[in-house]
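Q: please find the sequence and the predicted model below.
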Amino acid sequence: MLDLLVTGAVPPEGGGPVDIAVKDGRIAEIAPRIEARAARTIDAGGNLATPPFVDPHFHMDATLSLGLPRMNESGTLLEGIRIWGELKPGLTPEAVKARALELLDWSVARGTLAVRTHVDVTDPALMAVDVLLEVREQMRGLVDIQLVAFPQDGLLRAPGGKELLVRALDKGVDVVGGIPHFERTEEDGRHSVRWLCELAAERGLLVDMHCDETDDPASRHVETLARETTRLGLEGRVTGSHLTSMHSMDNYYVSKLLPLMAEARLHAVCNPLINIHLMGRHDTYPKRRGLTRVPELLAAGVNVAFGHDCVMDPWYPLGSHDMLEVAHMGAHCLQMMGTTGLGRCFEAVTHGGARALGLADYGLAPGRAADFVILQARNPVEAIRLRPARLFVVRRGQVVATTPPVRATLTPDGQPPREVDFTPRRGPGCERP
């Protein structure tokens, strides 16, 4: 007998509805019709079944700390960093853990079942590292969590930065991080990239660097990151996050840079919500969007993922860890509104993130882990448009979150009530996309 049978689900690639059979925490079969007994059966009703959402770039040690000790009234990256520096001395393990666990409850309810979170390792006590290692273990049954050793104050700028980062890795942090554009000089930034990549190669670890998160077109540390990746044989294991300076670079230089990134098989993470908020702050008009060149990266063969980055912290006052909101913002700000572009935005919060994290057991396919989400939408484009209810969130074959379908009831005076679900009625000119 099956543990779970989902009937009438539409996969992201489209086609007719399929049934999904789950046994022992894995997908046993996907077929147009499966006749089998199951401990639990879910009727998807022609709604979309998708692999879980993946957030490849987040800051869980700062999440839900909005207003502590003050608000970021300028809305700039640098004021956010200053506020975080003011907040850090008063952080307690209990508060950091409570906020992280609350955020992860939101994540699961939103169908986000894999998160890569950067954790500040410039605190000599490494308190947040210890806390998030506990959180990772406590939430293992619900969410896959990767921790990045992130030297927020600069690997070389922070006292003992190298030693602290190594200590964090020794404690069990998964990924080597960096912030080369925040070092004191360009040369210090290049040195930090080389040192960090060599450390990752020595330890067999992945790399994910905040890279060129600036409007300055001369910030070109991603070039060094690509070169060190190929020099050290780290192809496919390195991620450059933000890469916002690429928005301001001249086209000739980018025409050289893109093949270097593709050769290194770099992963690129764009954070549409936060980058559109923080970048372009020194501009009057014209005002730059400050997002990296996602369509060009994709055309060059670079894997692109979208991250949420922040929720209610010194850098961003909004958010609920909804990765479809991230895809929605990305589609607008990157002008990816065609059918192909919208599909790539959906992929950037699912398979693109999974590739960046190296999740080998990910996807809707027989034999894979039974992690998936049933959305109140018929296809990925509708999912981005509506950011709909996650009707069922399934983790290792168990339903771990449910949300009732969202419908409104109109009661016009003198007319029968009628229901609205924000999807076009079928008929000429009203077919679903």
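A: Structure's in. What do you need? Everything quoted here is computed from the prediction, not taken from an experiment.

Q: from now on I want contacts and neighbour counts done on CA atoms only, so please keep to that.
A: Fine.

Q: Asp371 touches Pro52, doesn't it?
A: Yes. Counting by C-alpha atoms under 8 Å, Asp371 touches Pro52, with 6.3 Å between them.

Q: burial count for Met112?
A: Not Met; residue 112 is Thr. 28 (other C-alpha atoms under 10 Å).

Q: against Thr92, how distant is it?
A: Thr112 sits 26 Å away from Thr92, going by C-alpha to C-alpha, to the nearest Å.

Q: equivalent analysis for His328, please.
A: 35 Å.

Q: higher neighbour count, those two?
A: Higher neighbour count among His328 and Thr92: His328, with 23 against 12, using other C-alpha under 10 Å.

Q: before we move on, which element is the more buried one in?
A: Counting by DSSP states H and E, the element that carries His328 is helix 323-333.

Q: and the contacts of that helix?
A: With contact meaning C-alpha atoms under 8 Å, 6 or more residues apart in numbering, helix 323-333 is reached by 53-55, 110, 112, 271-273, 276, 289, 291, 306-308, 336-337, 341-342, 345-346, 348-349, 383-385, 387.

Q: tell me, what residue is most central in the chain?
A: Using C-alpha atoms, centre = their mean, the residue of the chain that lies closest to the mean C-alpha position is Asp55, 2.2 Å off.

Q: how near is it to Ala226?
A: Following C-alpha to C-alpha, the distance that separates Asp55 from Ala226 is 23 Å.

Q: name the SS class of the residue nearest to the centre of the chain, please.
A: Counting by DSSP: H, G, I helix; E, B strand; the rest coil, the backbone at Asp55 sits in strand.

Q: before we go on, here's another structure to hold up against the first:
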Amino acid sequence: MQIVNARLRQRPELYRIEISNGLFTDITAQDSPQTATAEQLDAGGKLICAPFIEPHIHLDAALTAGEPSWNQSGTLFEGIERWGERKPLLNEADIRERVLKTLNLLIGNGVQFVRTHADTSDPSLVGLKTLCALRDELKDKIDIQVVAFPQDGLLSYPGGDKLMEEALEIGADVVGGIPHFEYTRELGVASMKRVIELAMKYDRLVDVHCDEIDDPNSRFLEVLACEALFNELGSRVTASHTTAMHSYDNAYCSKLFLLLKRSGINFISCPTESIHLQGRFDTYPKRRGVTRVKELNEAGINVCFAEDSIFDPWYSLGNGKLLRTLDFGLHICQMMGYQDFSSALSLITDNSARTMNIESRYGIEVGKPASFNLLEGEDDYIVLRNQGDVLLSVRHGEIIMQREPSRIVTPPWIG
């Protein structure tokens, strides 16, 4: 495959890109636009971008909103209750059907890498087993990392620690945690130490639902970051949500950010879900309840965006469009300057690749797998502003999704 007249992020020139045996073999700037031959793909001056990444989603719960009842309060904790009612109805066929539908949504919107959490607060571990099986079956179509996630607590849920080890033995890629949901502060701290211990024992990554609460006294992030620092695991550790940070005072954050930067841990924010779930106990002023994405980014700390849920007990919308999440996230986090816009796609591409530890096989560089999206727009800003479609998604040199550009027909009286 050879592509001509392509734009690359942060570069003004047009490029010719050659692909052979599923790898990028040459990327050369063009002196001028070229007329494509029948054997070439004409990008038409549109943006070639590394594939989108969904670094935080719950595929085992996707498409279950309202089953058997709806989350009426909109709170995180009622969502957990509603999911607790749905869990007894889980079986392999049910999970497979919903996961495949959700993955089709994601692939259709340019996503080629997914990190999904699987609830281990279930003695059958049917969700985790099914997701690990699908990960292996679909590896030629999409990359999936499975997080062993103790939804009801690693140490507070009866047998939670044993189930976590069983999940890692089965083959989960990532160790999860939820310290703010443990019964006590002491159990939350102990759970963070245990998560790091298990990650080292089984040589796994870490991704913790950390301080997903409005409580300014929920400060397990400092424990996770400290354990990551002391055990030199920073780049392999991720703190998801960290919404309590929105309620921390600036004096504490000034100290916290020093630790976060030294630790080297990653952050995932799920802005549409967080702004929906958090601040539910406020009247006015009402907190946004989203972590300090702008400040983390400006401090050089790796942070990325995720959708989190698609039609489940915590969030009854969602459609697999990460460009929607990016658009909302920039608004919510007040990242509305031109510099924010001009590098916006990094929040759903490069930063996410770093979080998932896949940088060695990700990106548009000679010698790396030829996986990319062709976007309707010339640069990050235009794609973001117009919410441009993903026109083409190529994985290892093979087209996996293609759509025609949208076309608006205007009435004749418009000049």
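A: Arrived safely. Just so we're clear, the structure is a prediction, and the values are computed from it rather than from any experiment.

Q: just to revisit the earlier point, give me the aligned partner of the residue nearest to the centre of structure 1 over in structure 2.
A: Aligned counterpart of Asp55 of structure 1 in structure 2: Glu54 (TM-score structural alignment).

Q: who touches that match in this structure?
A: Val111, Phe113, Val114, Arg115, Ala306, Glu307, Leu322, Ile348, Ser352.

Q: Phe181 of structure 2 now?
A: By C-alpha under 8 Å, 6+ apart, the residues touching Phe181 of structure 2 are Asp152, Gly153, Gly188.

Q: check Gly300 of structure 2 too.
A: Residues in contact with Gly300 of structure 2 (C-alpha under 8 Å, 6+ apart) are Lys261.

Q: just Gln278 of structure 2 next, same as before
A: Contact partners of Gln278 of structure 2, counting by C-alpha under 8 Å, 6+ apart, are Thr75, Leu76, Ile213, Asp214, Thr243, Arg287, Arg288, Gly289, Val290.

Q: looking at those, which are in strands?
A: Among the contacts of Gln278 of structure 2, DSSP state E puts none in strands.

Q: I'd like the residues you listed as JSON lines, with neighbour count and distance to Val147 of structure 2 appended.
A: Converted to JSON lines, these look like this (neighbours: other C-alpha atoms under 10 Å; distance: C-alpha to C-alpha, whole Å):
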{"residue": "Thr75", "neighbour count": "19", "distance to Val147 of structure 2": "23"}
{"residue": "Leu76", "neighbour count": "21", "distance to Val147 of structure 2": "19"}
{"residue": "Ile213", "neighbour count": "26", "distance to Val147 of structure 2": "21"}
{"residue": "Asp214", "neighbour count": "24", "distance to Val147 of structure 2": "24"}
{"residue": "Thr243", "neighbour count": "29", "distance to Val147 of structure 2": "20"}
{"residue": "Arg287", "neighbour count": "16", "distance to Val147 of structure 2": "29"}
{"residue": "Arg288", "neighbour count": "20", "distance to Val147 of structure 2": "27"}
{"residue": "Gly289", "neighbour count": "26", "distance to Val147 of structure 2": "24"}
{"residue": "Val290", "neighbour count": "30", "distance to Val147 of structure 2": "22"}
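
Q: what is the nearest of these to Ser121 of structure 2?
A: For the contacts of Gln278 of structure 2, the residue nearest Ser121 of structure 2 by C-alpha to C-alpha is Leu76; the value is 16.6 Å.

Q: that closest one reaches Leu277, doesn't it?
A: Yes. Using C-alpha under 8 Å, Leu76 of structure 2 is in contact with Leu277, at 5.6 Å.

Q: overlap in contacts, these two.
A: Trp314.

Q: just give the number of residues close to Glu198 of structure 1.
A: 17.

Q: hang on, it packs against Thr230?
A: No. Assessed by C-alpha under 8 Å, Glu198 of structure 1 is found out of contact with Thr230, at 11.5 Å.

Q: packing partners of the longest strand seen in structure 2?
A: Using DSSP E, we find that the single longest strand of structure 2 is strand 111-119. Counting by 3 or more C-alpha pairs under 8 Å, 6 or more residues apart in numbering; DSSP states H and E, the packing neighbours recorded for strand 111-119 of structure 2 are strand 52-57, helix 126-137, strand 143-149.

Q: buried sites along that strand?
A: Buried residues in strand 111-119 of structure 2, counted by 16 or more other C-alpha atoms under 10 Å: Val111, Gln112, Phe113, Val114, Arg115, Thr116, His117, Ala118, Asp119.

Q: quick check: angle from it to strand 143-149?
A: 20 degrees (axes from the mean of the first three to the mean of the last three C-alpha atoms, to 10 degrees).

Q: mean shift between strand 111-119 of structure 2 and structure 1?
A: For strand 111-119 of structure 2, the mean deviation from structure 1 after alignment is 0.5 Å (mean C-alpha distance after the TM-score superposition for structure 1).

Q: that strand vs helix 322-332, what angle?
A: Using the same axes, to 10 degrees: strand 111-119 of structure 2 against helix 322-332 is 70 degrees.

Q: strand 111-119 of structure 2 to strand 52-57, inter-axis angle?
A: Using the same axes, to 10 degrees: strand 111-119 of structure 2 against strand 52-57 is 0 degrees.

Q: can you give me the helices in the stretch 51-200 of structure 1?
A: 77-87, 93-109, 127-138, 161-171, 186-203 (DSSP state H, counting those that start in this stretch).

Q: quick one: the ones you listed as TSV, columns for distance to Leu375 of structure 1 too.
A: Below are the helices of the stretch 51-200 of structure 1 laid out as TSV (distance: least, C-alpha to C-alpha, whole Å):
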stretch	distance to Leu375 of structure 1
helix 77-87	34
helix 93-109	12
helix 127-138	26
helix 161-171	37
helix 186-203	38
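
Q: in the helix or strand just after the helix holding His328 of structure 1, which residues are buried?
A: Remark: after helix 323-333 of structure 1, the chain's next helix or strand is helix 339-348, criterion DSSP H and E. By 16+ other C-alpha under 10 Å, the buried positions in helix 339-348 of structure 1 come out as Gly341, Leu342, Gly343, Arg344, Cys345, Phe346, Glu347, Ala348.
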